[in-house]
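Asker: Build me a model from this:
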Amino acid sequence: MDIGSLVRLRIKTKDGKSPTVQITKRLFNEMGFNVGSRVFMVFKVSCVELI
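Answerer: You can find the predicted model right below:
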């Protein structure tokens, strides 16, 4: 989902969870992500927002 200068992505994990992440459009384009791309997620626990 395109939200201004950010892109919101839903990630499917092996255990069936679907966390949503936001990255900049620039990073999205630089990384060449596509539907079905395999990714490795790393994040700071203090940056997690439960909704």
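
Asker: contacts and neighbour counts: CA atoms only from here.
Answerer: OK.

Asker: got a list of what residue 23 touches?
Answerer: Contact analysis of residue 23 by Cα atoms under 8 Å, 6 or more residues apart in numbering lists 6-9.

Asker: Can I get the buried ones among the residues you listed as something I can paste into ChimeraX?
Answerer: Filtering these down to the buried ones (16 or more other Cα atoms under 10 Å) takes a single ChimeraX command:
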select :6,7,9
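
Asker: and for comparison, fold this next one:
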Amino acid sequence: EAKTEQLFDAKDYNAAYGLNQRRYDMLKDDAIIMHPGPINRGVEWDGDLVEAP
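Answerer: Below is the predicted model of the structure:
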């Protein structure tokens, strides 16, 4: 049986687990961020960070 109940809405998920600017700023300069894609902008990553250097 498929589970249909969501534990988080997109905003709550992003706040708890997503890559946001605050978390990005804490990374070391040589950090490598990997994601298998496609990225869910605004959920897994803040939209502005998708194109970040």
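
Asker: Next, the TM-score between them, please.
Answerer: Aligned and superposed, the two chains score 0.23 in TM-score terms (TM-score structural alignment, normalised by the length of the first structure); 25 aligned residues with a Cα RMSD of 3.6 Å.

Asker: Pick the one among the contacts of residue 23 of the first structure closest to residue 28 of the first structure.
Answerer: Among the contacts of residue 23 of the first structure, residue 7 lies closest to residue 28 of the first structure (Cα to Cα), at 7.3 Å.

Asker: follow-up on the earlier one: now go through the contacts of residue 23 of the first structure and say which are in strands.
Answerer: The strands, defined by DSSP state E, take in 6-9 from these.

Asker: wait, which of the contacts of residue 23 of the first structure is closest to residue 20 of the first structure?
Answerer: residue 9 (5.6 Å).

Asker: Residue 24 of the second structure belongs to a helix?
Answerer: Yes: assessed by DSSP: H, G, I helix; E, B strand; the rest coil, residue 24 of the second structure belongs to a helix.

Asker: Now do the same contact list for it.
Answerer: Here residue 24 of the second structure is in contact with no residue (Cα under 8 Å, 6+ apart).

Asker: Buried by neighbour count: which residues of the longest helix along the second structure qualify?
Answerer: Secondary structure of the second structure read by DSSP state H shows that its longest helix is helix 10-17. Buried residues in helix 10-17 of the second structure, counted by 16+ other Cα under 10 Å: 10, 14-15.
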